[in-house]
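Novice: Show me how the following folds:
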Amino acid sequence: MIRHIVLVRPRADVAPEAWASLMGRLDSVVDALPGAMTFRSGSNVSPEAGMGKGYSEAFVVDFHDAAARDAYLVDPEHVRIGERLVQMAQDGPEGIVVVDLEIGS
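Specialist: Coordinates of the predicted model:
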């Protein structure tokens, strides 16, 4: 399984409703893709002050395997959402961190 983790430092002027709408669109994309298992998004609620380095929003997508993740990465709607995500992030792509973990054997 591949766990795709994305952390975002949103711009201060991004309305919570705009963020929620974008996450809803992304959830719909994930739901429609073969091999995509789960989508979760939310705000950082860690009590460890300052450890989030301003990355206050995050989402996680679990895929059966790397092939399913790779199909997601090139999906046209995912690409459009990714472009919008970059626009909403503080400092564009510098305000986004992506980590993929291989889970299990």
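
Novice: from here on, contacts and neighbour counts on C-alpha atoms
Specialist: OK.

Novice: Where is the longest helix in this protein?
Specialist: Longest helix of the chain, by residue count under DSSP state H: helix 16-32.

Novice: One more sequence to fold, the one below, so I can look at both together:
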Amino acid sequence: MTDHVVLLALRAGVTETDLLSLGQLLAGLPERIEGIESVRFGTSNSPEGLEQGYGYGFLITFTDEHARDHYLPHPEHSPISALAQQLSERVLVYDIAT
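Specialist: Here you go, the predicted structure:
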């Protein structure tokens, strides 16, 4: 299993509608790409307050590293990556294989 963690430090002026659009793109991934087990996304609700400006994130769980490697160049990844970049000042990606 491989978890693909993406954290976004949102630009000023990003709206709930913008985030809803990103969420809708993410939500459909398991149906469109083999090897994606689940997708979760949303704003941080940590009581620790250690987000360092990363106020929104998503987690894509893949069956394995090969499925993740298949997703990265996949045409369905491009609009997600583009929108995430458009909405963010900074993007942090961290993958964990278990």
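
Novice: Which strands or helices does the longest helix of the first structure pack on?
Specialist: The helices and strands touching helix 16-32 of the first structure, judged by 3 or more Cα pairs under 8 Å, 6 or more residues apart in numbering; DSSP states H and E, are strand 36-43, helix 76-88.

Novice: who's in contact with the residue nearest the centre of the second structure?
Specialist: A centroid search over the second structure (Cα atoms, centre = their mean) returns Phe58, at 3.6 Å, as the residue closest to the centre. By Cα atoms under 8 Å, 6 or more residues apart in numbering, the contact list for Phe58 of the second structure reads 5-7, 39-42.

Novice: Of all pairs in those, which one spans the longest distance?
Specialist: Within the contacts of Phe58 of the second structure, Leu7 and Val39 form the most distant pair, 13.6 Å apart (Cα to Cα).

Novice: So between those two, which is more surrounded?
Specialist: Taking other Cα atoms under 10 Å, Leu7 of the second structure and Val39 do not tie; Leu7 has more neighbours (24 against 18).

Novice: Can you classify that one as helix, strand or coil?
Specialist: Secondary structure assignment for Leu7 of the second structure (DSSP: H, G, I helix; E, B strand; the rest coil): strand.

Novice: Fine by me, we can end here.
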